[in-house]
Every structure is written in structure tokens, then in C-alpha cells.
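A.B. asks: coordinates for the following, if possible.
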Amino acid sequence: MALQINATNPEHPALLLELPWHLPLEEWPEEYLVPLPRGISRHVVRYARAGDEVIAVKELAQRPALREYELLRDLDRIGIPAVDPLAVVTGRSDTAGEPLESVLVTRHLGGSMPYRSMFETTLRPATMHRLMDALAVLLVRLHLAGFAWGDCSLSNTLFRRDAGAYAAYLVDAETGDLHPELSTGQRDYDLDLARVNISGELLDLEASGALHPSVDPIEFGTEICARYRGLWEELTRTSVYPAGKYQYIERRIRRLNDLGFDVAEMQIEHASNGDAVTFVPKVVDAGHHQRQLLRLTGLDAEENQARRLLNDLESWMATQDDYAPGDPLGARPEVLAHRWVREVFRPTVRSVPPELRGPMDAAEIYHELLEHRWYLSERAQHDIGLGTAVEDYIRNILPKARETLQPTAE
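C.D. replies: A predicted model of the protein is given here:
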């Protein structure tokens, strides 16, 4: 069987052909590989370079490789945070003509870290709580979309910094299934697997001395269940309000927006006696602040980053002479937003030397600068200004943090 490359982009096959597909992945020469931290996997996984892109290459049998490739494409189409599928390579053989396993090729998620690399510095319990929050949000989003993961774990997740919190991405869809809707039993099965897997992974870290002494692996495994159920209840519960109190529905929608979700479709029913109104969110989409920031500025950020940038944008707009909400002669929000990007956001981010940024993207850098400005202003008891905060951050913070910001190879 001849080598075949099925790719999502017509440019990728030509770039991928330059890689040594005649060698088992474990034997790939260092010249092709990129030294990035890897998590635990049941398969051989390597990071390599294809043109200007860093890719993750996973070796597995042909049928599961093709199946996972299609599942990841489905998740991409419905906007679920997951690694980006690029290609499946089948028909591999070595120089003697012996068959080799197929490979799944995905794009490396920039700025992401597997959980084991994060635990190399013994994460504080507060940071671990944020990881559980991120994983619970990911699992809820998957279940709302009808995806049963089948193997939710820290090992099958990548984490990116998101304005002081974390965003979780699915990295292994091999055991998953996509359905029109999940039953309660399917969701509970996924959740129980997550509890068992996470407790086991933390017990393993405890045995190696990499777990904070105050962390109980069993309690943290159970925590994912509580956080998941609380979020699921808020997103899907039926509410009954007094007739005419439509502000209660508006308040519920705003609360969902604050959690980062939009209500794309809802069901409102009046009681037969006219005394009550029943409200049910039928379709809930994640990414409320992401979409708002993208619409106003063209910037694509994580949800918490987008929330922080929108707050700064709103504060900045209020200082502009031509900002007059409701006044047809005033500048439109979109015009002011693009001015903010041009005059504030981009110059501020560009002032940070690239060699000091590590894996942080532009939105995370800006968030860090806003945090530092707040800290210095609190200490000085007055607003020290963004320019002063940037100078102090570059001089006193980034050089010390550089080693922890840059990922190291295993």
C-alpha cells in the first residue's frame, strides 16, 4: 500500500512529505523534532516541525487514526476547544517494506502545557482549583454539544493560561462519540471516569513527590464532579418566575453571560392560569466575551482574556471625547474599539521584548500588564499609568519569570 496523506489544507501534504515516514516515530532523528514537554499517552507522540508550523504526531492503528481525525474535525466545526487536526498519514512502511502504524497529525497548541509539566514546580492548591474549573467547563461544553469523551483525564487535556485562570483543550478524542444529545447516564459515566482518572493521576504525582502536601488526591477527583454539576445546573435548569417579571429572565441570561455563555435559543411558557412564566435555556453557546471582543476589535482571545480586555476597552472608551452612547453624532463602539487596538493594545504589547514573552500570547501579556498596573497603583495609592507599569514589568518582573514562562523538554 502506498503512502497516503489525507489533510485538511492542500498545502500540508507537501510539507509533511519532508518528514521521515519510513521510520517508526520512536526512531525519528533529533533534526526533525521540537523539544516541547509531552504528557503521558498510550501511544508514541512526538513534536516535529513542518514548514513554519509545529505539529504533534501520534502513532496508532489506521482505523482509530481515521476515526479520531474525523471526530476532531467535527469538534472543530462546532467550536469545541480541542487540538486542530491537520492530517492522517496511512500506508507507511520501512525501508524493508514492513508496514508501520498510521499517524494522526495535529497542530501544536501554542502556549499550552500538559499537566505533568505544570506540576514540576509543585502547583499550589489554588492553582489546582483553577485547573479543575477549566476541565469542568470543557466537559460541560462537550456534553452540551453531544460529545461523550469516554476518557476525561488530566493526561488527555492541555491547559493554556487565560487571564489568571486556565482554558482547557481536549487533546485525545480516540475514545469519544458524538451524538445529537447525551443521556443523563452517558454524562454520569463520563463524569465518574473523570473522577477516577484524576484521582489516579494525582495519586501518581503524590507518590513521586510532585504534589503539594495539602492536596488530597481523592478530594480533588471528587471536586471535578461538584464543579461540573454546579455549572450544568446553572446552564440547563428550568426557572419559574411570576408573570410579568421579565427582568428575572434578563437577570438569568446576564448570569449565564457572566459565566461566559450565550443563550442562543430559549423556551418561554406561560402557565394556564397566567400566574407564572417558565423559562428554559434550550441552546447555550460558550464564548460570550470571545465573540463580543472579536466583533468589536478583531482580536481572538480566550474567554477570560476577552472579558478582561473588554473591561479595559470600556474604561478607555469612556475617556474619549467623541464617545457618547446613544448619540448618533458620537463615534460608534466599533470605531473606538479599533482605535483602542491601534493606539493602546498593539503598542503596549509590542513594547514587551519578544525574547522575554515566553509562550504567552498577546492577550495574556496585556492582561499581565493590567494586573501589574493595578498592583503598582495600589501600592502607590494612585494610578501610575500603563506606560510606567510596562517599564517596571519589563525591568523587574519578566527577567525573573522567564524560566518559568518558557517550556522545557522532558
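A.B. asks: going by C-alpha atoms from here, please, whenever you check contacts or count neighbours.
C.D. replies: OK.
A.B. asks: tell me which residues of the host helix or strand of Lys400 come out buried.
C.D. replies: Taking DSSP states H and E as the definition, one finds Lys400 inside helix 398-405. Judged by neighbour count using 16 or more other CA atoms under 10 Å, the buried positions of helix 398-405 are Leu398.
A.B. asks: elements contacting that helix?
C.D. replies: In this structure, helix 398-405 packs against helix 354-357, with contacts taken as 3 or more CA pairs under 8 Å, 6 or more residues apart in numbering; DSSP states H and E.
A.B. asks: so for the next helix-or-strand element following the helix it packs on, what gets flagged as buried?
C.D. replies: Next in sequence after helix 354-357, counting helices and strands by DSSP H and E, comes helix 362-380. Within helix 362-380, the residues that qualify as buried are 362-370, 372-374, 376-377, counting by 16+ other CA under 10 Å.
A.B. asks: before we move on, the earlier item: off-centre distance for the helix holding Lys400?
C.D. replies: Computed by CA atoms, centre = their mean, to the nearest Å, the separation of helix 398-405 from the middle of its chain amounts to 22 Å.
A.B. asks: returning to that earlier point: could I get the buried residues of helix 362-380 as JSON lines with distance to Arg227?
C.D. replies: Conversion of these to JSON lines gives the following (distance: CA to CA, whole Å):
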{"residue": "Ala362", "distance to Arg227": "30"}
{"residue": "Ala363", "distance to Arg227": "27"}
{"residue": "Glu364", "distance to Arg227": "25"}
{"residue": "Ile365", "distance to Arg227": "28"}
{"residue": "Tyr366", "distance to Arg227": "29"}
{"residue": "His367", "distance to Arg227": "25"}
{"residue": "Glu368", "distance to Arg227": "27"}
{"residue": "Leu369", "distance to Arg227": "30"}
{"residue": "Leu370", "distance to Arg227": "29"}
{"residue": "His372", "distance to Arg227": "30"}
{"residue": "Arg373", "distance to Arg227": "32"}
{"residue": "Trp374", "distance to Arg227": "30"}
{"residue": "Leu376", "distance to Arg227": "34"}
{"residue": "Ser377", "distance to Arg227": "34"}
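A.B. asks: structure for this one too, so we can compare:
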Amino acid sequence: MALQITSAGADPALLDLPWRLPLEEWPEEILAALPRGISRHVVRFVRLSGRVVAIKEIKAEIASREYHMLRNLQRLELPTVVPYAVVAGREDADGDPLDACLITEHLQFSLPYRALYSQSLRKGTAVRLIDALAVLLVRLHLAGFWWGDVSLSNTLFRRDAGAFAAYLVDAETGELHESLSAGQREHDLDIARVNIAGELMDLEAGGLLQEDRDPVAVSERIMVRYHELWSILTSTEEITFDERWRVEDRLRRLNKLGFDVDEFAMTTDIGGTTLTIQPKVVDAGHHSRRLLRLTGLDVRENQARRLLNDLDAYRAAHDRQGDDEEIVAHDWLERVYQPLVRRIPSSLRAKLEPAEVFHEVLEHRWYMAERAKHDFTIQEALDDYLAQILPGKPDEQSVVGIDTVEMPVTVLDD
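C.D. replies: This next block holds a predicted model:
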């Protein structure tokens, strides 16, 4: 057997995997019991050199194309799984050819949508997942990527301060262009709407969908949220020449949504009385970049927004509005954030990421204060959260034992 391995990292342990066996026959001792989404292909999670990778068995030309597509999307800093390798030239023990394998890195603390529905969920989870998928689709379209198979099944979700962040998993049908036409974007949206409706109907049939609305009506939200966000990010605005402050106002509104504008197009009419403005290059991650610059913390956008809000509250509480922002941020990191994170017991650290725990502790403090009608310190809230809440959550760093099984859902009120 002459294996052909194309890899983003040189790992000799790849050679030790049982490539002569069809993927569905690989031995249990090398597999990791992580939640898998629905796929047309055989997919397994495998332990490799101290980490976990996802392996998908597909035709060689498709595996190679998807690997390089994911590499291109990574270079564009888009939220996707990270491609690791393609293994082709496989044969079984009788010399018969086997399909190639695409290997991607396991995205820690992520779950497929069906695994999320096997946990205790708050009402409105379907809406939050669709909102996250709409943001992902807008970002991909802004970069010129036509997905071709938009669905909840082809997406992984990570918790992001009460919301979700979505990551593209399957780029098998995707195409990367300089830009997309309105027709291409609408085609992706139609695919998304139909696929999401079918996926929600499947959950409903299994008794897993806790929404009290028609799955088709819920699926229509992808259209509404996408068009709202696309318009805000790309629409042309005409203002009079003496309203030039509205240029900066547009920037602030986009920043509030979590986007930076790297390039603006501005033109005046012949008489110079009106100004037309339009964002040309828009990039997500405004709050996460600001938090990274101030503190070195690399977290997702909503988590960064929540941490920055707490940083602002810390600054106001200590009357340090006039101090250098970076110095205040360093003090907040040393006195508030890091002490809280250090107090998370090692046995509970696989439950949620530190930034998500910080967000949940702030939420928990608010609920405690509302019930007791008086304030609590963050240390008191943390003590109660670690005792009452976090131990009951599933391990999401690498969730073991859930394979998109249809388990009963406990619905929690918002």
C-alpha cells in the first residue's frame, strides 16, 4: 500500500493508524466518544498524539478539494474547523481500494446541534442557533464563499456568553469567489431555510424540539436575520454634507454589532451638498480584538463584549475613568478575572471555557440579587455557582458518551 499523505503538520503518528481498515471498522481503543452530527459519510473521532482529530471517509478528489478549501478559509480568518491532513492511496488487506480520509482538528468546547438538544436547554435554543448560523453565513458571503449546503448539521456551535458562535464544518460543496452575486447569496439562503426546517422537523418527531412554533416558521428566521445583518453591514447611506458626523455614527453602530470597517467608500455629488457612504471591507471581531489588545485574552465576540462591560464597570466603581485604559485592564485582569478563573476546580474545568464561566457567574450573581433583593460580591456568586450550577453541566471540552442520541430534554425557563 502506497499512502499519499498531505498534512498541515508533520506527525509520524499518522502512519500508525489502521488505514487498511474501512473507517467504520476501526478499533474502539483508538476512538474518542465525542458527539457526531449527521453526515452522509462515515466520520470518527480518533486520538492522535495526545489530541483528538475528526476523520471523514470520502473520495480522494473530494477530500483534497475540501482540505484546500478549508485551508483557504482559515487564511481568511473565517470560523471553520481546522484542516489537518488528507490520506489517500488506501487499500484493504485484499488489495481493494478504500476511500481517502479528510482529517480535521477537533474544535474543543463545540457541539453539533443534536448533541445540544440532548442536554438541559433554555427555551429559544433553536432561535439562538439560527441567529448564530445567520452571522456565520453573512461572514462567509462577505468573503466570497458560497456554501452550497447550509444546514445546522454542517455547523458546530460553541457557547458564547449566553448565545452561540457557529463554525463551518463541511466545505465539500463550497466555492470561493472574488465576491458573490445577490442570486448566489439567495440560493444559499433557500438551501438553509429548507435544510433547517427539515432538521427541526426531525427533532420534533423525536420529541426533542422544545419550541412551541412550527419548525418551518422557525426556519424562516434565517432569512430575516441574514437580510437584517447584511443590510446593516453593506447598505449605502446618503447624508447631507453638514451631517458628516453620521459617518462616525455608522462606524460606532457597526462596532456595537461586533464589526470593524477596514475600508469605507465615500463620494460626493457634483455640487458637493450630499455625501454617499458605504462600508467596503467589513471584518467581524471588534470586541474580541479590543479585549485581546488590552488583556491578552483570546475569546469569542459575545464573551469579549461581556468581559469588556465588566471591565468598564470595574473602572467606574474604582473612579478610574481618567486612567490609562491598558493599566486599568491589567488591574482588572489581575484582581477580578484571573482570581475567579484560578478558583475553578481542576475537576470542573472541562465543563466550560473560563470566559464562559465568568459570564455565567455574572449572570448567576444577577439572579441571586434579584431573588434576595440585595447585592452579592462576585466571590459569593462564584461560591454558589461552583456548588450549585457548574457540577451539573456536561463536559463540553470533549463531551464523552453522547453520539447525537435522542435523549429527553429538560426545558428551563429563560
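A.B. asks: tm score of chain vs chain?
C.D. replies: The TM-score (TM-score structural alignment, normalised by the length of the first structure) is 0.93; 402 aligned residues with a CA RMSD of 1.9 Å.
A.B. asks: can you pull out the helices in the second structure?
C.D. replies: When secondary structure is read from DSSP state H, the second structure shows helices at 60-75, 113-116, 125-142, 182-205, 215-219, 221-234, 245-256, 286-295, 301-317, 325-332, 338-342, 354-372, 378-388.
A.B. asks: the longest one maps to which residues in the first structure?
C.D. replies: In the comparison with the first structure, helix 182-205 of the second structure aligns to the range 184-207 (TM-score structural alignment).
A.B. asks: residues of that stretch that come out buried?
C.D. replies: Buried positions in stretch 184-207 of the first structure, judged by neighbour count with 16+ other CA under 10 Å: 186-187, 189-195, 197-203, 205-206.
A.B. asks: what's the mean distance for it versus the second structure?
C.D. replies: On the superposed models, the aligned residues of the second structure are on average 0.9 Å from stretch 184-207 of the first structure, with distances taken as mean CA distance after the TM-score superposition for the first structure.
A.B. asks: could you do stretch 369-379 of the first structure as well?
C.D. replies: In this overlay with the second structure, the average offset of stretch 369-379 of the first structure from its partner residues is 1.9 Å by mean CA distance after the TM-score superposition for the first structure.
A.B. asks: which residues are in contact with that stretch?
C.D. replies: Under the criterion CA atoms under 8 Å, 6 or more residues apart in numbering, residues 383-386, 388-390, 393 lie in contact with stretch 369-379 of the first structure.
A.B. asks: which ChimeraX command selects the buried ones in those?
C.D. replies: Command for ChimeraX that selects the buried part of these, burial taken from 16+ other CA under 10 Å:
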select :384,386,389,390,393
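A.B. asks: let me know the closest of the contacts of stretch 369-379 of the first structure to Leu259 of the first structure.
C.D. replies: Within the contacts of stretch 369-379 of the first structure, proximity to Leu259 of the first structure (CA to CA) peaks at Leu386, which comes in at 28.0 Å.
A.B. asks: please pull up the equivalent of that closest one in the second structure.
C.D. replies: Using TM-score structural alignment, the equivalent of Leu386 of the first structure in the second structure is Ile378.
A.B. asks: any idea how far Met368 of the second structure is from that match?
C.D. replies: With distances defined as CA to CA, to the nearest Å, the gap from Ile378 of the second structure to Met368 of the second structure amounts to 11 Å.
A.B. asks: coming back round to it: nearest to Ala286 of the first structure among the contacts of stretch 369-379 of the first structure?
C.D. replies: For those, the minimum distance to Ala286 of the first structure (CA to CA) is 31.0 Å, reached by Leu386.
A.B. asks: how about that closest one, what does it touch?
C.D. replies: Under the contact definition (CA under 8 Å, 6+ apart), the residues listed for Leu386 of the first structure are 369-370, 373.
A.B. asks: what sits up against the match of helix 182-205 of the second structure?
C.D. replies: Outside stretch 184-207 of the first structure, the residues that touch it by CA under 8 Å, 6+ apart are 143, 148-154, 211-212, 217-222, 224-225.
A.B. asks: at 7 Å what do you get?
C.D. replies: Contact partners of stretch 184-207 of the first structure, identified using CA atoms under 7 Å, 6 or more residues apart in numbering, comprise 143, 148-154, 211, 217-218, 220-222, 224-225.
A.B. asks: give me the aligned partner of Leu170 of the first structure over in the second structure.
C.D. replies: When the second structure is aligned by TM-score structural alignment, the residue opposite Leu170 of the first structure is Leu168.
A.B. asks: surely its match touches Pro79?
C.D. replies: Yes. Using CA atoms under 7 Å, Leu168 of the second structure makes contact with Pro79 at a distance of 6.4 Å.
A.B. asks: the alignment partner in the second structure of Thr90 of the first structure - nearest residue in space that isn't next to it in sequence?
C.D. replies: Here Thr90 of the first structure is matched to Ala88 in the second structure, going by TM-score structural alignment. In space, and not counting its chain neighbours, Ala88 of the second structure is closest to Ala100: 4.4 Å by CA to CA, 6 or more residues apart in numbering.
A.B. asks: for the one you found, give me its contacts.
C.D. replies: Under the criterion of CA under 7 Å, 6+ apart, the neighbours of Ala100 of the second structure are 57-60, 63, 87-90.
A.B. asks: closest to Arg36 of the second structure among these?
C.D. replies: Top of the list for closeness to Arg36 of the second structure, among the contacts of Ala100 of the second structure and by CA to CA, is Glu57 at 14.0 Å.
A.B. asks: what lines up with that closest one in the first structure?
C.D. replies: Pairing criterion TM-score structural alignment: the partner of Glu57 of the second structure within the first structure is identified as Glu59.
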